[in-house]
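# Predicted model, plus sequence, below.
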Amino acid sequence: MPEQKRFMRRGVSKFLFLTTVADPETGPSRAELTSGIDLSDRISDVEGFALENSAIDTPDMGTDYTSSIPGEDKAENSALTFYEDKEDDSVETLLSKGAEGYLTILRKGDVPASKSLDLFPVRVGARSATYTVAAEPAKFRVSFNITGKPTLDAKIPAAAPGGGA
């Protein structure tokens, strides 16, 4: 194995909101990625966006040990916390309650051919301001319901000819 090159997600990973994806099973095209809204520089916190498996116990009379087998997959409800802009409400408008689309995470950045794209079909369940008396920036939280099976480890499409990534 080659030497591992570790990295910090902050400043590398990209979070895009896409309104449409023609083939969610294989992931978005370059044109669909390009038309997405990059939310990365507005996000202060990420919760969820992970696939979980509910194990099924399989006890038997031959042992006092309870083994298990893989059960159903489920993506827990997830959320993004954003910095609030005093003048621009474009993110609040884009992610209003009931809005549907695809939260697309480029885990290693926009690196064509990298199998590091995760695509979550989502619906906005709630959006609400967060309040505090602490000296910190104003924020709001958007909770997402994962509405279908996520596509994980998809290949990031090639860059447009002559246009870079």
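That came through, no problem. What you see is a predicted model; the values in this text were computed from it and never measured.
# Please count neighbours and contacts with C-alpha atoms only from this point.
Noted.
# Which strand runs longest in the protein?
Ranked by number of residues, the top strand in the chain under DSSP state E is strand 117-130.
# so what does that strand touch, helix or strand wise?
Here strand 117-130 touches strand 100-106, strand 139-146, strand 151-154, going by 3 or more Cα pairs under 8 Å, 6 or more residues apart in numbering; DSSP states H and E.
# The structure to be compared is supplied as follows:
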Amino acid sequence: MRFNRKGTTQIKFLPTIASTELLPTRTEITAGTEYTGQIAALDGWSLENQPIETPDMASTFVSKIGGDDSASDSSLTLYEDDTVDDIETDLAKGTSGYIVIFSKGDVAANKGMDVFPVTVVSNSKAYTADNEAAKVTVQFTITDRPVFNQTVPAGP
């Protein structure tokens, strides 16, 4: 059945994941910080492939094979709070951890848990004279191959 990502997808920052397969436990997920309600925009959070052209003399068609994978530039734009500075401190430049995107919600046994190992490379306030809410943009580098479409773990 079709669904709307808004209102369903959840996004959390986890400081640690013990599993080398990047599969967090329920305890690690609970220890993370939920940012879903503060997110104004997100960008990236995918893998891109750089195909390699393989022309040959037998054809005028240039075929391709799969090449290196790389992560797209990724960021979260969050609404700034006028009293709490958790975004500025918890996601300060240089902070490493994991962005976990639950595409179908943080519901045990659902598929759709994507895990990105990240380091924060920029945490910048957006200054504007426009009539809009204050925002902070946090840029991340994805530091290792993410895992996609994993099963959300049940409680402890």
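Here it is on my side, so go on. Bear in mind the structure is a predicted one, so any value in this text is a computation, not a measurement.
# sorry, back to before: just put the helices and strands packed on strand 117-130 of structure 1 in a markdown table and tack on distance to Thr26 of structure 1 and mean neighbour count.
Shown next, in a markdown table, are those (distance: least, Cα to Cα, whole Å; neighbours: other Cα atoms under 10 Å):
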| stretch | distance to Thr26 of structure 1 | mean neighbour count |
| --- | --- | --- |
| strand 100-106 | 12 | 23 |
| strand 139-146 | 17 | 21 |
| strand 151-154 | 6 | 18 |
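# for the ones you listed, which one sits closest to Phe15 of structure 1?
Smallest distance to Phe15 of structure 1 across those (Cα to Cα): 4.7 Å, for strand 100-106.
# Could you check the angle that closest one makes with strand 139-146?
For strand 100-106 of structure 1 against strand 139-146, the angle by axes from the mean of the first three to the mean of the last three Cα atoms, to 10 degrees is 100 degrees.
# closest to Leu16 of structure 1 out of the helices and strands packed on strand 117-130 of structure 1?
For those, the distance to Leu16 of structure 1 is smallest for strand 100-106, at 5.0 Å, taking Cα to Cα.
# how much does the closest one stray from structure 2?
Taking mean Cα distance after the TM-score superposition for structure 1, the mean distance separating strand 100-106 of structure 1 from the aligned residues in structure 2 is 0.3 Å.
# Read off where that strand ends up in structure 2.
Counting by TM-score structural alignment, strand 100-106 of structure 1 falls onto residues 96-102 of structure 2.
# Sounds good, over and out.
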